[in-house]
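# got a structure for you, letters missing:
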């Protein structure tokens, strides 16, 4: 009787140790792919998960889901696939590969990957009331097949170069680069998503001079590093309009100066019968000229400096053309106004002088 107690307790200790060492069918972990899994748009995706320690999982429930446990992407239960409870958009798009299910490893295959397949996937093994899961992050990628560059007609602000591309996911990195590969700041960047949630991008560059004869639109997928690029050469001929425009303004301002000088000198010579000198009529003429020129320059600078319409707006070119036209009209009006004011002033002054002379002669 005395030896029965120690033997019993020794047996219990041995069984407890064996229980701790021997894997239990109710205790396991789930492992799988680590890190994001990159899936190309339109291709097939395979996600694997594994029981640890390895054991037969044919009698278990295996569930793949996205965000809600009750809405599975794929469900395996009672030894067969259950499609009636899966999310509708995954019906007939998934397959569970069970070649190694006896060792606790299964693979979910998703056909025709879409943008909506991007995100986390939960793999759950459930045995009675015990379950464990592994989460795998999926990153769907798509690279645009074509990059288009459109060069707009030149205007007074420069040359607008527009780069367009579509079919990207996620949103690509986009830059303008010069012939040396250095980044050129873009005037605007914008993007939108189509019905398939793919990104369409537009990037606009405003070139003010011919310092960058060649520019490149560079796009890169941030996940895979795949890139697309297209270059365009900007000829000096595109900037000839700016030179013509400056020449037109210079001619108009010169005409304003010459008109005032000519009118003041002619009237002064005719009245005084001598060459023009720095006398009061000439000073007044100069003041009229300075005020006219400053007015024109001030209005033109204000119009050209004011950002009326952003470059990304479809009406930017129309607004620029309006600005060009209104500038020419203002200059022409100021030339006419300057000549008219000069003529009226000197005519009135001559009339007053004649009137003053007649009054003096009559008083004598």
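Okay, I see it. Quick caveat: nothing in here was measured; it's all calculated off a predicted structure.
# hey, let's count contacts and neighbours off CA atoms from now on
OK.
# helix/strand/coil for residue 241?
helix (DSSP: H, G, I helix; E, B strand; the rest coil).
# correct me, but it touches residue 159?
No - using CA atoms under 8 Å, residue 241 is not in contact with residue 159; the gap is 9.9 Å.
# more neighbours: those two, which one.
residue 159 (22 against 17; other CA atoms under 10 Å).
# once you drop chain neighbours, what's closest to that one?
In space, and not counting its chain neighbours, residue 159 is closest to residue 207: 5.1 Å by CA to CA, 6 or more residues apart in numbering.
# mind listing what that neighbour touches?
Residue 207 makes contacts with 158-161, as judged by CA atoms under 8 Å, 6 or more residues apart in numbering.
# got those as a markdown table, with distance to residue 173 columns?
Compiled in a markdown table, these are given as follows (distance: CA to CA, whole Å):
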| residue | distance to residue 173 |
| --- | --- |
| 158 | 26 |
| 159 | 24 |
| 160 | 21 |
| 161 | 18 |
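# which among the residues you listed count as buried?
Among the contacts of residue 207, those buried by neighbour count (16 or more other CA atoms under 10 Å) are 158-161.
# this is the comparison structure:
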């Protein structure tokens, strides 16, 4: 009985000693990944032994249910793999024979930043290593635009860029490399990273102004020359604005005068209209019964039998008018020429 017990203790001791001989090793420093590029997450067993027959699992320890990659029973089994990693992870099966379980992550994204665990298990032992991943995204080259002038004639410059991660540092520098203080700063973050926008006012003519954006190991820079012509635009703008103000004031005065005179004219027309209406009303109340004299009428005029109406004949004098010619003359001449007929009737008989 004692012999069996001692034998078991020896076997367990041997197993534990073998287990303690192997360790899963990861990188000592965080792994830096550049957005859009591939990155290797190191993980291996020391001393080197084959892990082909073992279980290798990569997962995010800072997230829940985040399986990054699973190797088991000599094959990749990513049925439960996190959606954001699908099609972007790979283990080198040849390297597994040498104890290397490093993971290749393709097209790194900002969301890939975090803490990863590399877990290797066999039937007799298991071990894990931690891999911290930092993602850097280099944004677009900075763009400088002229945003006008301030009240004292300073040139307003604006520099902006987007797509950075983590948040970059933007700074202005003059020709001598001296930093200029940004007057306004804007920073926004979205799924693509950070966007920054800074403004500065420049008073030096013919000077080089630099906009520089830095992010750890990366830097982008753009330059603009503040020429005298740019500052001359301010003087021209002031003159044009002053002229526009003067013209606006004069136009306002002219409009006011025209409106006032127009109102007076409208009032005068209304008064004249009232006078005419009064005259017409007065004339209507003093109408008389007129009897026309056919003997003294114009040769082209024909007086009706009741001597109350007059018609026009288009034929020569002393010739009788046929029905059509007579009516044609009445319709055409009588209606539009009533005032002319009135003048004929009012003229002395010939």
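Structure's in. What do you need? Predicted model only: the values in this text are computed from it and were never measured.
# would you map the helices across the stretch 251-350 of structure 2?
323-329, 338-346 (DSSP state H, counting those that start in this stretch).
# could I get the ones you listed as a markdown table with mean neighbour count and distance to residue 168 of structure 2?
Output for the helices of the stretch 251-350 of structure 2, formatted as a markdown table (neighbours: other CA atoms under 10 Å; distance: least, CA to CA, whole Å):
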| stretch | mean neighbour count | distance to residue 168 of structure 2 |
| --- | --- | --- |
| helix 323-329 | 14 | 96 |
| helix 338-346 | 13 | 92 |
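# among these, which is nearest residue 227 of structure 2?
helix 338-346 (78.8 Å; CA to CA).
# what's the matching range in structure 1 for that closest one?
Aligned using TM-score structural alignment, helix 338-346 of structure 2 spans no residues in structure 1.
# what does stretch 269-282 of structure 2 give?
With TM-score structural alignment applied, stretch 269-282 of structure 2 matches no range in structure 1.
# hang on, isn't residue 170 of structure 1 packed against residue 142?
Yes - with contact defined as CA under 8 Å, residue 170 of structure 1 reaches residue 142; the gap is 7.2 Å.
# what residue in structure 1 is paired with residue 23 of structure 2?
Counting by TM-score structural alignment, the partner of residue 23 of structure 2 is residue 29.
# which other helices and strands does the longest strand along structure 1 contact?
In structure 1, assigned by DSSP state E, the strand with the most residues is strand 130-141. Strand 130-141 of structure 1 sits against strand 29-32, strand 37-40, strand 119-127, with contacts defined as 3 or more CA pairs under 8 Å, 6 or more residues apart in numbering; DSSP states H and E.
# mind checking the end-to-end distance for stretch 303-316 of structure 1?
End-to-end distance for stretch 303-316 of structure 1, by CA to CA, to the nearest Å: 14 Å.
# neighbours of residue 52 of structure 2, how many?
Neighbour tally, residue 52 of structure 2, other CA under 10 Å: 22.
# show the contacting residues for it.
Applying CA under 8 Å, 6+ apart, the residues contacting residue 52 of structure 2 are 74, 93, 96-97.
# which of those has the most neighbours?
residue 96 (21 neighbours).
# can you tell me the closest non-neighbouring residue to the equivalent of it over in structure 1?
Aligned counterpart of residue 96 of structure 2 in structure 1: residue 101 (TM-score structural alignment). Nearest residue to residue 101 of structure 1 in three dimensions, chain neighbours excluded: residue 57, at 5.7 Å (CA to CA, 6+ apart).
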